[in-house]
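Q: Build me a structure from this.
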Amino acid sequence: MRFATFFAGLLFSFTCFKSALAAKSFSASNLYYAAGLKDAQQATLLEGLQSASVKVLRVWLDGQSRAPKGTPINSFPSLQGDSPSAYDNTVLNRLDKFMVKAHNYNIKLLISIHSYNALKDNRDFYGRWYGTGDFYTSTDAIRYFKDRIAHVLAHVNPANGKTWAQSSEYIFAFEAQNEAMHPQGNPKALASWQCTMAQSIKSGLAGNTNILTSTGGGSYLATSLLDSYFSCAALDVLAIHAYGVGDFDTAKLKTYVDHAKMAGKKLIMQEWGACYTAAPNNGGSPISAGARDANIKKWAAQIDAAGIPWFYWQILPNADPHQGWDYEVGINDVNWGSLKWAGLAAGNANSAFDFSKWLL
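A: Got it, this is the predicted structure:
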């Protein structure tokens, strides 16, 4: 009897110990034009994100000249302009300062080195010279983009005197391109390009394992997770983009979680959102604030239950003006309370992947 009692106590202690060791999830967000924020906007954003326990903010290096989503910004040019040698480091210099501020709020940056959006809109020479097809297959384009990656990772932040490749206190991960080859007309070429660029990032990191290498997602769940990504040794993190509500199904997500764990990869829901309108994806009439609150909490909880950390698209430092594709939520605006609640809940949820080494 005493032995049975002792054994039961030992088993209980072991179970509690295992539970205590379970990896915790986290919430994160996107703000692709963060380099344009003014000081007051930065403070509003970072204070709000911290209050929701947001741990990572994803930013891009493409230029921005207008006020997106109702956010007045200080415009900045793209990192590269009319030729491979036409670098303008304004965006890097802006983010140097911003990442230091973010660190003070226990937030790191995930840096997207380029975006398919910029390629499609011909915002730099990549789009004008190679287009959305040849960019992924041209030997010259691939060489120039590797140079871009090297340029970014070798950039020195004056705040710490270190290159971005060494600045793990500020940077969570690098990805080559947001939604690379968005229509995915040539999956084989895309897979090769994605792994080649991940290898280039790893080369620039020069053995620093305190910064992760990620993909930049795809148009929806399945296109975000091509089979070949799971076998690319240079990719640490596979990023999911999903706006169709069926892709938030816990059981559906768990099949990819199991695949990733077997392959030694980590997953993040890098882009998702609850639409302001009635359509399941985008469009239609606005829904009630209460209905959208319920959607935010429900879908975030489903992603949490699958064990995947998530990045909301997007949290704004201003009220959401409801422009175009409308998933944004403004800090202290309608629906902010529910998104903040979801962010805090994510931090208490168990994760299938241990990111603790890479978070503040």
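Q: can we go C-alpha only for contacts and neighbour counts from here?
A: Fine.
Q: Which secondary structure state does I111 sit in?
A: strand (DSSP: H, G, I helix; E, B strand; the rest coil).
Q: In contact with it, which residues?
A: 58-61, 171, 173-175 (CA atoms under 8 Å, 6 or more residues apart in numbering).
Q: Let's see that with 7 Å instead.
A: Counting by CA atoms under 7 Å, 6 or more residues apart in numbering, I111 touches 58-60, 173-175.
Q: nearest residue to D134 other than its sequence neighbours?
A: A141 (7.9 Å; CA to CA, 6 or more residues apart in numbering).
Q: export the contacts of I111 to TSV and tack on distance to T213?
A: Below are the contacts of I111 laid out as TSV (distance: CA to CA, whole Å):
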residue	distance to T213
R58	13
V59	15
W60	15
A173	6
F174	5
E175	6
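Q: in the stretch 201-350 of the chain, which spans are strands?
A: 212-214, 237-241, 266-272, 310-312, 315-316, 329-330 (DSSP state E, counting those that start in this stretch).
Q: sorry, back to before: so of the contacts of I111, which ones are in strands?
A: Using DSSP state E, 58-60, 173-175 are the members of the contacts of I111 that sit in strands.
Q: Another for comparison:
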Amino acid sequence: MPTFSFRNTSTGVVTTLEGDLPFNVSGLLPDGTYTVQALSEEAPSMITIATVSASVPAQVTTLSVTPGDGRNTLTWSAPGNGGSPITDYAIEVDSGAGFGTVADGTSASTGFVHTGLTNGTAYAYRVAAVNAEGTGAFSASASGTPVAPTSLPAAAEADAQGHWFFGTDNATDSDMITGQSLVASGAAPVRSNGYLSIQGQANGLLSHVADSADITFCAVVRRPLGTTRAILGGVMDSGAGAAQAGWSPFTWDTNDLHVRNKGGSEVVELDNDSPLDSFYFLGLSLSAAGQHIYFRGTPGTNIVNAGNTGRGTVRNLNVALGDVHFNAAAFVGSFDCAELIVWQSAKTAAELEAIFLRSRDRLAARGVTVLAP
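A: All right, here's what the predicted structure looks like:
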């Protein structure tokens, strides 16, 4: 009697069928099974149905750990899902007393920043994927030892979680405080003397700094001639409802400079005559207590929008420069950036002004002129 075998490439399970009619495989169904049946409908009694059930995900095999100051950044690639979508990753850590669970919440993200660690202590990690069928095998362990920087550049904002200068002298987009590099998403940026250029929709750089209830994002940017509607950064994507409950400074709609703070003050027009082809300083501060401050350094009088409409839900995403998370076809403009600073703390308007003035001076030393009072 003829036989037919097929293999589920996610689980490795091989099923063999017997019969005197040819068989047809219809494909993977939404419930994680395959359907196989005889081709002829003239003899219904000969129709054979067979299924291969979903299984737990395959083992994670690509775990890496990048140390920082009091933190380790974990990254890995998604393994085969076993025929059922991966919904979470279990993370375990061992700092000398055996592996224990890391309380990282539920997320299908293939990365995690473990903070609050002791510099000089080695931390070993292992990761396993989770789906509706259960938890797959844990990865081989990978280790990282957080370390404080021996010294900070005089220009760095020492209390920030990340501070970047951009240009041809920083080809890896590395952070002055932790040494960690931004990760390109989409097209790589183009570097020039003292700044880099982000190319538009779906392109940008992902930082190691996670969104938090208190957050401050500052950048020195320039709108090139002819550019409209460019995403400057943040953690908001283009989904609906809770999926969009993040913040994103974005520009430019004609000459208007907007800030979007989903779940907080929503869309705010900060300026309807934003500078063209000149570098200027922008700052956004959100607090868990419910305050927002949007700031633009401006010749004469700084533009400030402040209020008690705070922020929406903290996203399980890292802060990005450019259009990493939003990725909407309406926002295709490019922009230039000379400096980026991110804090997991809120700043006052006076603090933002002081940061702005320091930024102006340190970028002048790099040959970049920032519009200033």
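Q: Drop the TM-score for these two in here.
A: The TM-score (TM-score structural alignment, normalised by the length of the first structure) is 0.27; 160 aligned residues with a CA RMSD of 6.5 Å.
Q: Adding distance to Q41 of the first structure and mean neighbour count, write the strands of the stretch 201-350 of the first structure out as TSV.
A: Shown next, in TSV, are the strands of the stretch 201-350 of the first structure (distance: least, CA to CA, whole Å; neighbours: other CA atoms under 10 Å):
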stretch	distance to Q41 of the first structure	mean neighbour count
strand 212-214	28	26
strand 237-241	26	25
strand 266-272	22	25
strand 310-312	18	27
strand 315-316	9	25
strand 329-330	12	24
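Q: Find the helix or strand that the residue nearest to D134 of the first structure is a member of.
A: Here A141 of the first structure sits within helix 139-154, counting by DSSP states H and E.
Q: Quick check: buried residues in that helix?
A: 141-142, 144-146, 148-154 (16 or more other CA atoms under 10 Å).
Q: coming back round to it: would you tell me which one of the contacts of I111 of the first structure comes nearest to W129 of the first structure?
A: W60 (21.2 Å; CA to CA).
Q: pretty sure the closest one is touching Y116, no?
A: No - with contacts counted by CA atoms under 7 Å, W60 of the first structure stays clear of Y116, the gap being 10.9 Å.
Q: So H241 of the first structure sits against M269, correct?
A: Yes - between H241 of the first structure and M269 a contact is recorded at 6.2 Å, counting by CA under 7 Å.
Q: Look up how far S51 of the first structure lies from G290 of the first structure.
A: In this view, G290 of the first structure and S51 of the first structure are 21 Å apart by CA to CA, to the nearest Å.
Q: Have a look at W60 and Y116 of the first structure and say which one is more surrounded.
A: W60 (25 against 18; other CA atoms under 10 Å).
Q: Would you map the strands across the stretch 1-150 of the first structure?
A: 27-30, 54-60, 108-112.
Q: what's the first one packed up against?
A: Read it as strand 27-30 of the first structure. Packing contacts for strand 27-30 of the first structure, counted by 3 or more CA pairs under 7 Å, 6 or more residues apart in numbering; DSSP states H and E, involve strand 54-60, strand 310-312, helix 336-348.
Q: Which one, of these, ends up nearest to K298 of the first structure?
A: Closest among those, once you apply CA to CA, is helix 336-348, at 8.9 Å.
Q: Who are the packing partners of the closest one?
A: Counting by 3+ CA pairs under 7 Å, 6+ apart, helix 336-348 of the first structure packs on strand 27-30, helix 289-305.
Q: Make sure G204 of the second structure is actually in contact with L196.
A: No - in this structure, G204 of the second structure is not within contact of L196 by CA under 7 Å, at 10.7 Å.
Q: ok, the two, which is more surrounded?
A: Neighbour totals were compared for G204 of the second structure and L196, and G204 leads with 28 against 24 (other CA under 10 Å).
Q: which residue packs closest to that one, ignoring adjacent ones?
A: G204 of the second structure sits nearest to G322 (CA to CA, 6+ apart), 4.2 Å away.
Q: same question, A28 of the first structure
A: F311 (4.2 Å).
Q: who's in contact with the one you found?
A: Per CA under 7 Å, 6+ apart, neighbours of F311 of the first structure: 27-30, 269-272.
Q: try 10 Å this time
A: 26-30, 54-58, 239-241, 268-273, 300, 343 (CA atoms under 10 Å, 6 or more residues apart in numbering).
Q: what two of the contacts of I111 of the first structure are the furthest from one another?
A: W60 and A173, at 12.1 Å, using CA to CA across those.
Q: re the thing from before, winner for burial among the helices and strands packed on helix 336-348 of the first structure?
A: strand 27-30 (a mean of 26; mean count of other CA atoms under 10 Å).
Q: Which elements pack onto the helix or strand containing T251 of the second structure?
A: T251 of the second structure belongs to strand 247-253 when assigned by DSSP H and E. The contact analysis (3 or more CA pairs under 10 Å, 6 or more residues apart in numbering; DSSP states H and E) places strand 247-253 of the second structure against strand 229-231, strand 233-234, strand 256-261, strand 266-271, strand 279-286, strand 318-322.
Q: What count of nearby residues applies to the spatially closest residue to I293 of the second structure that is not a sequence neighbour?
A: Spatial nearest neighbour of I293 of the second structure, chain neighbours left out: A306 (4.4 Å); criterion: CA to CA, 6+ apart. Neighbour count of A306 of the second structure, defined by other CA under 10 Å: 17.
Q: measure A306 of the second structure to A129 of the second structure for me?
A: Taken as CA to CA, the span from A306 of the second structure to A129 of the second structure is 43 Å.
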